[in-house]
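Asker: sequence-free structure coming up:
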């Protein structure tokens, strides 16, 4: 009989050191990536995919939506489906997201981030709030 780990849908990272192993589930890496991505100015939120032809804007409740990670023993790769706010330079916001996600994951886990792919799924336009018109006569 061999020592095999049971197969699951959750990928894990196995980091060995002199004290033993540190194991990261892929959901942990996805949560870190989602939080780091939404911290960047110009990010409206994560996109869970296309729903009825429109990107579904997700709040901070479910940060793993719109995040896909591949986890190895020493490295990880991240794909982010995002919605940006109107009025920001998309390439600048995307670059800032890549840098913040990479830095945050590496600092928190010790894993090397080999790539952070940002897929812009939409642009968020803040709804204009109309102030009521003052009465014409007093």
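Answerer: Cool, the structure landed. The structure presented is a predicted model; accordingly, all values stated were derived computationally and were not measured.
Asker: make it CA atoms for all contacts and neighbour counts henceforth
Answerer: Noted.
Asker: Let me know the helix or strand that the residue most central in space within the chain is in.
Answerer: The centre of the chain sits closest to residue 34, judged by CA atoms, centre = their mean, with a distance of 2.8 Å. Assigned by DSSP states H and E, residue 34 belongs to helix 26-38.
Asker: which other helices and strands contact that helix?
Answerer: strand 43-51, strand 67-71, strand 75-85, helix 90-109 (3 or more CA pairs under 8 Å, 6 or more residues apart in numbering; DSSP states H and E).
Asker: Mind listing what's buried along the helix or strand just after the longest one?
Answerer: So the one you mean is helix 90-109. Going down the chain from helix 90-109, the next helix or strand is strand 112-124, by DSSP H and E. Within strand 112-124, the residues that qualify as buried are 112, 113, 116, 117, 118, 120, 121, 122, 123, 124, counting by 16 or more other CA atoms under 10 Å.
Asker: The structure to be compared is supplied as follows:
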């Protein structure tokens, strides 16, 4: 993939004869992909257990912002015309992991291509955990502690 700017996380694209240039930051694609992945039935969370725990601790700190990080478990490479996406997901127990991964891939590709105009060349998915029914969720635990 070709990048017009380096180390900024911002990609630019323009067409000949256009009236300007459109710039899309990597974080924009990360957020779109994260939201699209979370919308799939059977996805419990994004990111590893360690990353989710660390994120939960950061969210408890004053001034750290509100809500879960939409980009947790999402990494992207965005070029002028294409994007590649890596996702780390946690699935609910009992779902078909291959079906969930396929649905996530389709939803992410559709959302990113529709919203950014970039061709998604690959979506690599790592299933890092399965949420068992008896496991307490960090969100439930945080509510109980407060």
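Answerer: Structure received. Please read all numbers here as calculations on a predicted model, not as lab measurements.
Asker: Could you get me the TM-score between them?
Answerer: Once superposed, chain against chain, the TM-score is 0.78 (TM-score structural alignment, normalised by the length of structure 1); 120 aligned residues with a CA RMSD of 2.3 Å.
Asker: out of the helices and strands packed on helix 26-38 of structure 1, nearest to residue 26 of structure 1?
Answerer: Closest to residue 26 of structure 1 of the helices and strands packed on helix 26-38 of structure 1 is strand 67-71 (CA to CA; 6.3 Å).
Asker: Contacts for that closest one, please.
Answerer: 11-13, 26, 29-30, 33-34, 46, 76-81 (CA atoms under 8 Å, 6 or more residues apart in numbering).
Asker: Tell me the counterpart residues of it in structure 2, please.
Answerer: Alignment of strand 67-71 of structure 1 against structure 2: residues 74-78, by TM-score structural alignment.
Asker: The helix holding residue 34 of structure 1 against structure 2, how far on average?
Answerer: Its aligned residues in structure 2 lie a mean 0.3 Å from helix 26-38 of structure 1 after superposition (mean CA distance after the TM-score superposition for structure 1).
Asker: same question, stretch 92-102 of structure 1
Answerer: Its matched residues in structure 2 lie on average 0.3 Å from stretch 92-102 of structure 1 after superposition (mean CA distance after the TM-score superposition for structure 1).
Asker: what's that stretch in contact with?
Answerer: 32-33, 36-37, 40-43, 84, 113, 115-118.
Asker: Recalculate using a threshold of 6 Å.
Answerer: With CA atoms under 6 Å, 6 or more residues apart in numbering as the test, stretch 92-102 of structure 1 has contacts from 33, 36, 37, 113, 116.
Asker: mind putting these in a markdown table, distance to residue 88 of structure 1 included?
Answerer: Shown next, in a markdown table, are the contacts of stretch 92-102 of structure 1 (distance: CA to CA, whole Å):
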| residue | distance to residue 88 of structure 1 |
| --- | --- |
| 33 | 21 |
| 36 | 18 |
| 37 | 15 |
| 113 | 26 |
| 116 | 20 |
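Asker: Understood, closing this out.
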